[in-house]
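Peer 1: I'd like to go over a predicted model; first the sequence, then the structure.
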Amino acid sequence: MTTTTRSDAAPHLRIARRLAPAQALYVFGSSVDLTLTGIVGSRLAPTTALATVPFSLIPVVAVATTFVISRFIGRLGYRRVFVSVAFVAVLAGLVSAVAVQLDLFWLFCVGTGLIGAYSAGAGYYRYAAADASGSQRARAVTTVLAGGLVAALLGPFLATWVSGLLPVAFVASYLLVALFGALAAVWNLTLPRELAELGRGAAGGGRSGEAASAPEDRPRTRRVLWRQPVLIAGVAATSFAAISMTSMMTAGPIAGMAMGHSEADAALAVQLHMIGMFAPGFVIARVIGRFGERSITVAGAILVIVAGAAAACSTAEWAFLTAMFAIGVGWNFAFSGGSALITDAYRPSERGRVQPIAEVITNGFQVVGSLSAGVLATVPGWRMLGIALIVLSVVVGIGVAAVRRSVRSSAPDAATASPAADA
């Protein structure tokens, strides 16, 4: 028993821990956009109503490119795709910097939109780690996400610290995106050989698995896979985390200034938000192992309720900062738990029938959250957002909590789910 556990944990330690720095470099670059794009967008946009469009383009492009990236993973393997999307980040940072320098709103939209392709590719880091980790999938997912902790702590501070180094404000900040993209490309070139082959043939729909001789190794149909309550709950959790976090984070900086807070206060709120998103990373794997994916997801929903209550009850600085921090921690819990539920619901040969669809749905809710932020970035809108998040959290929390009973009470569904799903 001990030998099996150690051999099973070895891929997790080798692959997931190598992907954690890749996640960190991604968060370093993306933290610039998370911290500054709302503020810069409000400066460059011809009207206030368009201020959140650059940020909204990130999930829009992520949705548009997710299936394409999945196909490339199926043909080229994870490693080549991870290197390629990092080079896209280099281009995105350079385009954004030029746009800020020339005061061109449309070009800034192009630059931030390109980050969406990088975001879509980086979203597969956790899936690659899970695919290589056997029964340690939950630990692999949370280990990769934990890699963003240091970047979440330092990235926003770097973004604001370098913003005034060049004559035009924020140009240097977006050059950081290009720099971290280049570092990510170099690091991803050194990823283990397993990732060069892992994913090939399966990301496009699992065709390689259909030739397996054992019936239990043959990929199930999408209809069978997507009727699993555990998979539906996982996608609902990640989608809930996405729309909650994105709507509050996108509207937050602009709404904060509408409340009378300064740009420095708005940037601090995003920095606290980023810390909340990634600070639990080092302990969340153990917490999931002890309490289970569903319990952690429900805890995330409760934290989002705290964020919503803070936003709804007051516009004071403490309430504003509390809402931004709590939504970050709530996102971490709900997204980690939901991702673990998703990876428990499919076999390696079935990844192409689950991963891209789950990513498109999750990113689609990010789009909704971003686009709605333009209306919510006012004092009344901020309060309304808080109330809406409370209601949504209650619905999702109850739904995820009920899945355990429905899975165990349904023999066919329990049989098709991974045993780890009920751990």
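Peer 2: Thanks, I have the structure now. Owing to the predicted nature of the structure, the values given are computational and were not obtained by experimental measurement.

Peer 1: Going by C-alpha atoms from here, please, whenever you check contacts or count neighbours.
Peer 2: Noted.

Peer 1: I'd guessed Val230 sits against Thr343; true?
Peer 2: No: the pair Val230 / Thr343 is not scored as a contact, 9.8 Å apart, by CA atoms under 8 Å.

Peer 1: Around Val224, count how many other residues there are.
Peer 2: Residues lying near Val224 (other CA atoms under 10 Å) number 11.

Peer 1: who touches it in this structure?
Peer 2: Neighbouring residues of Val224 by CA atoms under 8 Å, 6 or more residues apart in numbering: there are none.

Peer 1: check which helix or strand covers it.
Peer 2: helix 222-225 (DSSP states H and E).

Peer 1: So which bits of that helix are buried?
Peer 2: Neighbour counts over helix 222-225 (16 or more other CA atoms under 10 Å) mark Leu225 as buried.

Peer 1: Then stretch 252-260?
Peer 2: Buried residues in stretch 252-260, counting neighbours by 16+ other CA under 10 Å, are found at Gly252, Pro253, Ile254, Ala255, Gly256, Met257, Met259.

Peer 1: Provide the contact partners of stretch 281-295 at residue level.
Peer 2: Contact with stretch 281-295 is made by 138-139, 142-143, 145-147, 149, 296, 332-333, 336-338, 340-341, 400-401, 404, 423, as judged by CA under 8 Å, 6+ apart.

Peer 1: buried subset of these?
Peer 2: Buried among the contacts of stretch 281-295 by 16+ other CA under 10 Å: 138-139, 142-143, 145-147, 149, 296, 332-333, 336-338, 340-341, 400, 404.

Peer 1: So which of those sit within helices?
Peer 2: 138-139, 142-143, 145-146, 149, 296, 332-333, 336-338, 340-341, 400, 404 (DSSP state H).

Peer 1: Which residue would you name as the spatial centre of the chain?
Peer 2: With distances taken as CA atoms, centre = their mean, Gly123 lies nearest the centre of the chain, 6.3 Å away.

Peer 1: who touches that one in this structure?
Peer 2: By CA under 8 Å, 6+ apart, the residues touching Gly123 are Glu359.

Peer 1: do you know how far it is from Gly292?
Peer 2: Noted for Gly123: a distance of 22 Å to Gly292, by CA to CA, to the nearest Å.

Peer 1: Presented hereafter is structure B, for comparison with structure A:
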Amino acid sequence: MTGIARGVAENAARRNALVLATAQAVVGSAGPIAISIGGLAGFWLLAADKSFATLPVTGYNLGVALGAIPAAALMRAIGRRHGFVAGSLITATGALCAALALFQQSFWLFALALVMVGTGGSFTQQYRFAAADGAPRTYQPRAIAIVLAGGIFAAVIGPQAVRFTDGLFFPVEFAGAFFALAVLGLIGAAVLSFLRVPPVSSENHVDDAIPPRPLAAIVRQPRFLVGLLCGVGTYATMSFVMTGAPLAMVGCGLSRDVSVLGIQWHVLAMFGPSFFTGRLIARFGKTRIVATGMLLLAASAAVSLAGLAIWNFWLGLVLLGLGWNFGFIGATAMVAETYRPSERNKTQGLHDMVLFGCVAAASLLSGRIYVAAGWETMNFVVFPVVATCLAALALQAIRGRRVAAEG
């Protein structure tokens, strides 16, 4: 690829990433809203067994997991732009259903509504892959990071929507936040109508004449498996701790407002570093950045175990968010280099189905373990997960050096 052609491709990819980042800011607020109040709303709706309070958050994550492959298939059939618009409308519809469930005080309808919101979220999760489409390979980590940087605004918009609509429909709790989310979904659909996915650059499709490989052949690659393991380990651990954090804060006597602000700081930490994570990956490599993310997750657990003051919760959540950013963006970039453009839809769909299936299970276990064993036990779980991922990264690095030496 010539310098001029590379510049054109980067400009197109940058514009594309900015559109997706804007959509991430508004539609992506569904995640902070669902996570910050989903468990609290479940606690409010349940009269008996409170250990299922986080089930609505699980429903959200389950929707993301179940929608991953259908979302990829739909976008393969109708294109990224129309698929993403459809996903935003699904989010808006699910939010309206959630508000209705709260008015009817129906726990199960509320949980099902969050499944629908999560299904819309499965489209949002593929913004990062769409940002890499057509971008020169060296620009892909930065394009992914730009999109995730939109989450900084989602981190503010989501929790603030919860705070400003609090008590709006008293005595019905939390309904105002979901009406606000429905509006945000419609705004996101309008933004995404400007999306123009650039053609895949020649740098990235030099092997297009080669027939796509079977999915099993792609999945068997050690690089793919390590990337998937670290992505799952990072995201599931983050979801496990984050989902239980609001319950733990309120359970320790802190206010609901403190818990919502804690999640806001957490989500800001998740997406704030995205402005420079791509550059860090380019300079230090994906493996080192993912390993740094894992160490930050361990530091988060250590801070949370040190006490139950506000600063323990908030600093622990900030470190948890930073660890997620480094670990997840690095792992996503690792996976993105293991498949060809012709293989991207099926690979991305499978990747997100496995990833968010594990995240859904983690969020369900969060409430169960919090009620049964407490906040400290939840944080102790982080350490074996981190150790497993670090061991996989070390083995992959050793294998890479050995292959390079033999070559």
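Peer 2: Received it, and whenever you're ready, just let me know what you need. No experiment lies behind these values; they were computed from the predicted model shown.

Peer 1: circling back: quick one, which of Val230 and Thr343 of the first structure is more surrounded?
Peer 2: Between Val230 of the first structure and Thr343, Val230 has the larger neighbour count (other CA under 10 Å), namely 31 against 26.

Peer 1: Which residue is the nearest non-sequential neighbour of that one?
Peer 2: Leaving aside its chain neighbours, Val230 of the first structure sits nearest to Leu341 (6.1 Å; criterion: CA to CA, 6 or more residues apart in numbering).

Peer 1: That neighbour maps to what in the second structure?
Peer 2: Aligned by TM-score structural alignment, Leu341 of the first structure pairs with Met334 of the second structure.

Peer 1: so its match touches Pro222, yeah?
Peer 2: No: Met334 of the second structure is not in contact with Pro222 according to CA under 8 Å; the separation is 10.6 Å.

Peer 1: How much space separates the aligned residue in the first structure for Phe240 of the second structure from Ala269 of the first structure?
Peer 2: Phe240 of the second structure maps onto Ser247 in the first structure when the alignment is built from TM-score structural alignment. Plainly put, Ser247 of the first structure is 14 Å away from Ala269 of the first structure if you go by CA to CA.

Peer 1: And for Arg290 of the first structure?
Peer 2: For Arg290 of the first structure, the distance to Ala269 of the first structure (CA to CA) stands at 31 Å.

Peer 1: Kindly report the same for Pro215 of the first structure.
Peer 2: As judged by CA to CA, Pro215 of the first structure and Ala269 of the first structure stand 52 Å apart.

Peer 1: next one: Ile58 of the first structure
Peer 2: In this view, Ile58 of the first structure and Ala269 of the first structure are 20 Å apart by CA to CA.

Peer 1: Who has more neighbours out of the two?
Peer 2: More crowded of Ile58 of the first structure and Ala269, by other CA under 10 Å: Ile58, with 27 against 24.

Peer 1: close enough to count as contact, the more buried one and Thr112?
Peer 2: Yes: using CA under 8 Å, Ile58 of the first structure is in contact with Thr112, at 6.1 Å.

Peer 1: buried set for the very next helix or strand once past the helix holding Val224 of the first structure?
Peer 2: As assigned by DSSP H and E, the chain's next helix or strand after helix 222-225 of the first structure is helix 229-258. By 16+ other CA under 10 Å, the buried positions in helix 229-258 of the first structure come out as 229-257.

Peer 1: Give the other helices and strands that helix 229-258 of the first structure contacts.
Peer 2: When contacts are defined as 3 or more CA pairs under 8 Å, 6 or more residues apart in numbering; DSSP states H and E, helix 229-258 of the first structure packs onto helix 17-44, helix 263-278, helix 317-343, helix 355-376, helix 379-408.

Peer 1: when you compare where the third one runs with where helix 137-146 runs, what's the angle?
Peer 2: With axes from the mean of the first three to the mean of the last three CA atoms, to 10 degrees defining the directions, helix 317-343 of the first structure sits at 140 degrees from helix 137-146.

Peer 1: Name the residues of helix 317-343 of the first structure that are buried.
Peer 2: With burial defined by 16+ other CA under 10 Å, the residues of helix 317-343 of the first structure counted as buried are 317, 319-343.

Peer 1: And it, what does it pack against?
Peer 2: Helix 317-343 of the first structure makes packing contacts with helix 137-146, helix 229-258, helix 263-278, helix 281-291, helix 293-313 when contacts are defined by 3+ CA pairs under 8 Å, 6+ apart.

Peer 1: do the same with the first one
Peer 2: Contacts of helix 17-44 of the first structure with other secondary structure elements, assessed using 3+ CA pairs under 8 Å, 6+ apart, are made with helix 53-76, helix 105-122, helix 125-131, helix 137-146, helix 149-161, helix 171-189, helix 229-258, helix 263-278.

Peer 1: and these, which is most packed in?
Peer 2: Sort these by mean neighbour count, taking mean count of other CA atoms under 10 Å, and helix 137-146 sits at the top with a mean of 29.

Peer 1: against the second structure, where does that one fall?
Peer 2: Alignment of helix 137-146 of the first structure against the second structure: residues 140-149, by TM-score structural alignment.
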